[in-house]
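Asker: Have a look at this prediction, sequence included:
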Amino acid sequence: MTTSQHREPFPGGTPIVGEDSVPDFAEFPAHRWGFGAFLLVEVVLLASAAFVSVLVGEPGPGQPLPISSVLLGTMLPTMIAAGVALLVTVLRGNGPVLDLRMRWCWADVKVGLKFGLVGLVVAALGAYVWTEIVGSADATSAISALVDDRKMSVPAAAVMFAYLWLIGPVCEEIIYRGLLWGAVERLKWRSERMCRIAALLLSTAVFAASHLEPLRTTLLLVIAIPIGLARLATGRLASSVVAHSVNNFLPAVAILLGALGVTSI
């Protein structure tokens, strides 16, 4: 099946897609946004991160991170960018449920859990190999470095945990496996299979590079592959959100305990 033909927008709601099936392109109406929308969201992400960084400033060594710094410095840029992505689908498409394949079903939870658990194993093995090759310092994420040696308040640590485990994965999946994936699908391909593989590869590579951690890009690629495979398996975003959340759970717990001073990150 080719992607050159699209049905007209559905007048009263969403197309009916089986929980265990991967939806065909023709089952969804066409949208008017593409790579330009994704680039806009990336610019918003980088610009808001830079602005918030200047606004918040850097706390001194050994000083606790206030709740405002956690909220603004780690959560706000990604949330703003995800909000712009959702707005794009409303203004130039059919809304996020259709354009970003955000329809919820329990089958996607099962798939997401499966790929998320696989991702945990792959991430653990990848982190071990990476640490053996380049050292533990280079394997530390930017957020881990942010809270390293700084004891946070309980509310701030709880907010950080919620962001890493739930809020961050939802926002990042909207941007990369939602908006960017949809931009790839909008192109005309010989087959849907080829298109989905291209979307998987591109979204995985851009997701890893967008963290702006050059030393960890290879490790991030390994971590991102199972998340993308969850999206590929179902054709819907919920599965990759669940996989991403599962993958982030143990690191989020480790950072939470480290920030509270219970363990060392």
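Answerer: Cool, got the structure.
Asker: from here on, contacts and neighbour counts on C-alpha atoms
Answerer: OK.
Asker: What about Val262, how many residues nearby?
Answerer: Residues contacting Val262 under the criterion other Cα atoms under 10 Å number 12.
Asker: so where does it fall, helix or strand?
Answerer: Here Val262, judged by DSSP states H and E, is contained in no helix and no strand.
Asker: Strands of this structure, residue ranges please.
Answerer: Counting by DSSP state E, the chain has no strands to list.
Asker: which helix in it runs the most residues?
Answerer: Ranked by residue count and defined by DSSP state H, the top helix of the chain is helix 106-134.
Asker: show me what contacts Val52?
Answerer: Remark: with contacts taken as Cα atoms under 8 Å, 6 or more residues apart in numbering, Val52 is in contact with 72-73, 77.
Asker: Asp108 touches Gly235, doesn't it?
Answerer: No. Counting by Cα atoms under 8 Å, Asp108 stays clear of Gly235, with 9.3 Å between them.
Asker: the more surrounded of the two?
Answerer: When Asp108 is set against Gly235 and neighbours are counted by other Cα under 10 Å, the residue ahead is Asp108, at 26 against 22.
Asker: Which residue is the nearest non-sequential neighbour of the more buried one?
Answerer: Ser239 (4.5 Å; Cα to Cα, 6 or more residues apart in numbering).
Asker: surely that neighbour meets Cys105?
Answerer: No. If you go by Cα under 8 Å, Ser239 and Cys105 don't touch, sitting 9.0 Å apart.
Asker: higher neighbour count, these two?
Answerer: Ser239 (33 against 14).
Asker: and that one, how far is that from Ala49?
Answerer: Computed as Cα to Cα, to the nearest Å, the Ser239 to Ala49 distance reads 27 Å.
Asker: who touches the spatially closest residue to Ala82 that is not a sequence neighbour in this structure?
Answerer: Using Cα to Cα, 6+ apart and skipping the chain neighbours, the partner closest in space to Ala82 is Cys171 (5.2 Å). Contacts here follow Cα under 8 Å, 6+ apart; on that basis Cys171 touches 78-79, 81-82.
Asker: Closest to the centroid, which residue in the chain?
Answerer: Glu172 (2.6 Å; Cα atoms, centre = their mean).
Asker: Please list all residues in contact with that residue.
Answerer: Neighbouring residues of Glu172 by Cα under 8 Å, 6+ apart: 78, 82.
Asker: can you rerun that using 7 Å?
Answerer: Under the criterion of Cα atoms under 7 Å, 6 or more residues apart in numbering, Glu172 has no contact partners.
Asker: how much space is there between it and Pro64?
Answerer: 27 Å.
Asker: Then Leu212?
Answerer: The spacing between Leu212 and Pro64, counted by Cα to Cα, is 25 Å.
Asker: the more surrounded of these two?
Answerer: Each of Leu212 and Pro64 had its neighbours counted (other Cα under 10 Å), and the higher figure belongs to Pro64 (17 against 11).
Asker: Second structure for comparison follows:
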Amino acid sequence: MTPPTTQVEVPPSHRWGFGAFVLAELVLILSAVFLVAASGPVSDEPIPPVVIVVVTALPTMLAAGVAVLATLLRGNGPTIDLRLQWSWPDVRAGLKLGLAGLVLTAIAAAVWAKTVGKLDPTSALASVVDAQPLPLALGIVMFLYTWLIGPACEELIFRGLLWGAIERLQWSRWAALVLSTAIFAVSHLEPLRTSLLLVIAIPIGWARLVTGRLPASIVAHQINNFVPAVGILLMSLGLWH
């Protein structure tokens, strides 16, 4: 299917590029390592629920903050540089592609599980929560993070900062789609799930491609994350294992 031709205004040039994306990724990885190390030595004792929430959410939020800061210091601000202009048509496009992505993800997950075997195609976070359910209050926090906040932060980094760095090199939007999708999948550092993450990322990147703006991909990502977010909430309530 050929994406519809969308008239997208060319944003003013900015002075940030791949270096800003690399910095954001370094902040994400190093902050996660620091938080894990600061939580104490590895032992057979259960991980404190607050630590699970902080280690999961804070690194991605810090990395998204770096993305925004880069546009403020070396560009035109996040609204222009990261293509954050809001419009209802973009939201509707994100909803449609997000729902299509849910179907595609369900099919891919079934194929993945059948191919890999007994391994569960759920995320590392879901595995941790399944082994040690969170208190209800923290479960609600993780539900909101997994559904709404995490996807928005990841889109700022990958379909915002990384996509803009690729555009700055005057590469095609198809190159931006392919590279951002591949790097998104690999950067989750879950090798067994990389192929599944590639499939999950395609509708999200497509939303960015066809609209030329970030809100559509944010909405598509949030729709895709709704089901796993509900799963985490149900695990926290002890209603699903």
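Answerer: Done, it's in. Values in this document were obtained by computation on a predicted structure and should not be read as measured data.
Asker: where does the TM-score land?
Answerer: For this chain pair, the superposition-based TM-score is 0.93 by TM-score structural alignment, normalised by the length of structure 2; 236 aligned residues with a Cα RMSD of 1.6 Å.
Asker: before we move on, back to that, the residue nearest to the centre of structure 1 matches what in structure 2?
Answerer: Here Glu172 of structure 1 is matched to Glu154 in structure 2, going by TM-score structural alignment.
Asker: mind checking how far its match is from His188 of structure 2?
Answerer: When Cα to Cα is the yardstick, Glu154 of structure 2 and His188 of structure 2 sit 11 Å from each other.
Asker: Which stretches in the stretch 51-200 of structure 1 count as helices?
Answerer: 67-70, 76-92, 96-99, 106-134, 142-147, 154-162, 168-173, 181-186, 192-210 (DSSP state H, counting those that start in this stretch).
Asker: on that earlier part again, where does the longest helix of structure 1 end up in structure 2?
Answerer: Mapped onto structure 2 using TM-score structural alignment, helix 106-134 of structure 1 covers residues 88-116.
Asker: mean deviation of the matching stretch from structure 1?
Answerer: Mean deviation of stretch 88-116 of structure 2 from its aligned counterpart in structure 1 after superposition (mean Cα distance after the TM-score superposition for structure 1): 0.4 Å.
Asker: just checking, what packs against the longest helix of structure 1?
Answerer: For helix 106-134 of structure 1, the contact count by 3 or more Cα pairs under 7 Å, 6 or more residues apart in numbering; DSSP states H and E identifies helix 217-234, helix 237-259 as packing neighbours.
Asker: Can you tell me which of those is nearest to Ala158 of structure 1?
Answerer: Comparing these by their distance to Ala158 of structure 1 (Cα to Cα), the top pick is helix 237-259, with 7.1 Å.
Asker: Would you mind getting the average deviation of the closest one from structure 2?
Answerer: Helix 237-259 of structure 1, aligned to structure 2 and superposed, deviates on average by 0.6 Å (mean Cα distance after the TM-score superposition for structure 1).
Asker: For that helix, which outside residues touch it?
Answerer: Counting by Cα under 7 Å, 6+ apart, helix 237-259 of structure 1 makes contact with 100-102, 104, 108-109, 111-113, 115-117, 119-120, 144, 147, 150-152, 157, 161, 164-166, 169-170, 173, 177-178, 227-228, 230-231, 263-265, all of which sit outside it.
Asker: how close does Ala183 of structure 1 sit to Asp138 of structure 1?
Answerer: Taken as Cα to Cα, the span from Ala183 of structure 1 to Asp138 of structure 1 is 33 Å.
Asker: do Met152 of structure 1 as well
Answerer: Look at Met152 of structure 1 and Asp138 of structure 1: by Cα to Cα, they are 23 Å apart.
Asker: Name the residue in these two with the higher neighbour count.
Answerer: A direct count of neighbours by other Cα under 10 Å for Met152 of structure 1 and Asp138 places Met152 higher, at 24 against 14.
Asker: after superposition, how close is stretch 35-43 of structure 1 to structure 2?
Answerer: Between stretch 35-43 of structure 1 and the corresponding residues of structure 2, superposition yields a mean separation of 0.7 Å, by mean Cα distance after the TM-score superposition for structure 1.
Asker: Test my guess that Gln85 of structure 2 contacts Gly77.
Answerer: No. Between Gln85 of structure 2 and Gly77 no contact is recorded; they are 11.6 Å apart, counting by Cα atoms under 7 Å.
Asker: Residues that sit against both of those two, list them.
Answerer: With Cα under 7 Å, 6+ apart applied, the contact sets of Gln85 of structure 2 and Gly77 do not overlap.
Asker: Compare those two (neighbour count), which wins?
Answerer: Applying other Cα under 10 Å to Gln85 of structure 2 and Gly77 shows that Gly77 carries more neighbours, namely 18 against 15.
Asker: Now check structure 1 for the residue matching the more buried one.
Answerer: Residue correspondence, TM-score structural alignment: Gly77 of structure 2 in this structure matches Gly95 in structure 1.
Asker: Hmm, its match is touching Ala85, no?
Answerer: No. Gly95 of structure 1 is beyond contact range of Ala85, at 10.2 Å (criterion: Cα under 7 Å).
Asker: which position in structure 1 aligns with Val37 of structure 2?
Answerer: Just so we're on the same page, residue 37 of structure 2 is Ala rather than Val. Per TM-score structural alignment, the equivalent position to Ala37 of structure 2 in structure 1 is Val54.
Asker: since we're on that match, how many residues are nearby?
Answerer: By other Cα under 10 Å, 11 other residues sit near Val54 of structure 1.
Asker: Next: Leu169 of structure 2.
Answerer: Neighbour count of Leu169 of structure 2, defined by other Cα under 10 Å: 10.
Asker: any idea how far it lies from Phe143 of structure 2?
Answerer: Leu169 of structure 2 sits 37 Å away from Phe143 of structure 2, taking Cα to Cα as the criterion.
Asker: which one in structure 1 is aligned with Val53 of structure 2?
Answerer: So Val53 of structure 2 corresponds to Leu71, using TM-score structural alignment.
Asker: Now do that match against Ile175 of structure 1, distance only.
Answerer: Summarising the geometry, the distance separating Leu71 of structure 1 from Ile175 of structure 1, computed by Cα to Cα, is 19 Å.
Asker: Neighbour count: the two, which is higher?
Answerer: Ile175 (27 against 15).
Asker: so the more buried one touches Ala82, yeah?
Answerer: Yes. Here Ile175 of structure 1 reaches Ala82: they are 5.9 Å apart, a contact under Cα under 7 Å.
Asker: Just give the number of residues close to Ile223 of structure 2.
Answerer: Ile223 of structure 2 sits with 23 neighbouring residues when counted by other Cα under 10 Å.
Asker: how far away is it from Leu125 of structure 2?
Answerer: Shown here: Ile223 of structure 2 relative to Leu125 of structure 2, a distance of 18 Å by Cα to Cα.
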